[in-house]
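Participant: Predicted model and sequence follow; I will ask about them next.
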Amino acid sequence: MNKPFSKSLADDGSEPIRILVADDHVTVLEGLVAIIGRQPDMSVVAGAVNGREAVDLWRQHRPDVALLDLRMPLLDGVSAIEEICRQDMGARIIILTTFDSDTDISKAIKAGARGYLLKDAPREELLSCIRKVHTGQTSLAPELVTKLAAGLSSIPLTTRERDVLTLLARGLSNKEIGGSLFISETTVKSHLRSIFTKLNVLSRTEAMAAASQRGLVKL
């Protein structure tokens, strides 16, 4: 489905969000293109039917957001994400799939996905996910965070990481956490990166949800 797509400016005069869609089921692909194409603030710039084509079209069009299926021929979604992120660590990619195991979610996130959505999600949830990821946010449905937390490895948090997590749950900023623990803000950020890795999450909000699920904090 390598054909040109185009759209004029959005209703408010701004440039629409440029989106690459990849799915090996042509009916699903065409449906997504139709749904997204009807949005005044979005424009589908290319459609791919396999992972290799998705990477090639991403390189060609450099879309604002890429929406990729997890299971595709020639190159699966995770491998496609890894190839794209090797070219641009800032690439904003969403996985849209029917697979929701903690292993699938974890692999996609570690590869660089900014969002993970199931194909049976409501249309508005899909569109909201695209808009959030476009603005630099992450998007992972609460039920997926719960599933991911349930299948986490048992890598323990250090005492200091637990201290940071506890203060994070109280709503403190990085600077405030550093002041409370008498450590630098840079050190706080280092602890947060480690916490996010161990909890397999992308953001503070997801870290709180995963930590609560594991009984590490009380929200």
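Facilitator: Perfect, I can see it now. Numbering: from 1, shown residues only.

Participant: going forward, measure contacts between C-alpha atoms and count neighbours the same way
Facilitator: Fine.

Participant: Please go through this structure and pick out the longest helix.
Facilitator: Among the elements of type helix in the chain, defined by DSSP state H, the one spanning the most residues is helix 185-199.

Participant: What is that one packed up against?
Facilitator: Counting contacts by 3 or more C-alpha pairs under 8 Å, 6 or more residues apart in numbering; DSSP states H and E, helix 185-199 is packed against helix 159-169, helix 174-181, helix 204-213.

Participant: Mind putting those helices into JSON lines with mean neighbour count and distance to Leu117?
Facilitator: JSON lines is the format used below for the helices and strands packed on helix 185-199 (neighbours: other C-alpha atoms under 10 Å; distance: least, C-alpha to C-alpha, whole Å):
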{"stretch": "helix 159-169", "mean neighbour count": "18", "distance to Leu117": "26"}
{"stretch": "helix 174-181", "mean neighbour count": "16", "distance to Leu117": "29"}
{"stretch": "helix 204-213", "mean neighbour count": "20", "distance to Leu117": "15"}
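
Participant: and here's the other structure:
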Amino acid sequence: MDDLGVAGGPGSSNGAGSAPLRVVVADDADGVRELICLLLDLEPDFTVVGRAANGAEAVDLVAETGPDLVLLDVAMPVLDGIAALPRVRRLAPSARVVIFTGFSAHTVRDEALALGADDVLEKGVGSGPLVARLRAVCQRQAPAG
């Protein structure tokens, strides 16, 4: 069990027989959000537990579901991904948080990492590399603190 009490969480090896990683996906573009959710739900080691169309919904879903991984789009209405990030961090300190952007990752990387993101990915990444990066982020040792 990880420190959220969820087997297969970010601190576990997530080997065979462990529970899938619980994911919240936040993106205001319905098609993008649904494709990411479909892609992750097809993988045995991920399960989508929440879908949000804006940052405020994402924060609420994180509070409700206690996910292992949160994928936040940068540009969303109500509350953008960068503004939602510190709130997500407070609600789920052991969750992995990945900022997903349609802009160059370099434009938001420093700010996102300073606010506690574990990684920043550009939306142009292919489905195979996206899943591989998310797995890698989830397998990293949690920072001390």
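Facilitator: Noted; the coordinates are in hand. Computed from a prediction, not measured in an experiment: that's the story for all the values here.

Participant: picking that back up, what's the longest helix of structure 1 aligned against in structure 2?
Facilitator: Mapped onto structure 2 using TM-score structural alignment, helix 185-199 of structure 1 spans no residues at all.

Participant: Leu199 is in contact with Ala211 of structure 1, correct?
Facilitator: Yes - judged on C-alpha atoms under 8 Å, Ala211 of structure 1 makes contact with Leu199 at a distance of 7.5 Å.

Participant: anything in contact with each of these two?
Facilitator: Listed contacts common to Ala211 of structure 1 and Leu199 are Ala149; contacts here mean C-alpha atoms under 8 Å, 6 or more residues apart in numbering.

Participant: Would you state the strands of structure 2 in chain order?
Facilitator: Chain-ordered strands for structure 2, with DSSP state E as the definition, fall at 21-26, 46-52, 69-73, 96-101, 119-122.

Participant: Share the number of residues neighbouring Leu40 of structure 2, please.
Facilitator: Residues near Leu40 of structure 2, counting by other C-alpha atoms under 10 Å, number 21.

Participant: Would you check how far apart it and Val49 of structure 2 are?
Facilitator: The span separating Leu40 of structure 2 from Val49 of structure 2 equals 11 Å under the rule C-alpha to C-alpha, to the nearest Å.

Participant: Excluding sequence neighbours, find me the nearest residue to Val120 of structure 2.
Facilitator: In space, Val120 of structure 2 comes closest to Ile99 once its chain neighbours are excluded; the distance is 4.7 Å by C-alpha to C-alpha, 6 or more residues apart in numbering.

Participant: Please give me every residue in contact with the residue opposite the one you found in structure 1 once aligned.
Facilitator: Alignment note: Ile99 of structure 2 maps to Ile95 in structure 1; criterion TM-score structural alignment. Shown here is Ile95 of structure 1, whose contacts under the criterion C-alpha under 8 Å, 6+ apart are Leu67, Leu68, Asp69, Leu70, Gly77, Ala108, Ala113, Gly115, Tyr116, Leu117.

Participant: between the residues you listed, which is nearest Gly51 of structure 1?
Facilitator: Gly77 (6.3 Å; C-alpha to C-alpha).

Participant: so the closest one touches Leu68, yeah?
Facilitator: Yes - when contacts are counted by C-alpha under 8 Å, Gly77 of structure 1 is listed as touching Leu68 (6.1 Å).
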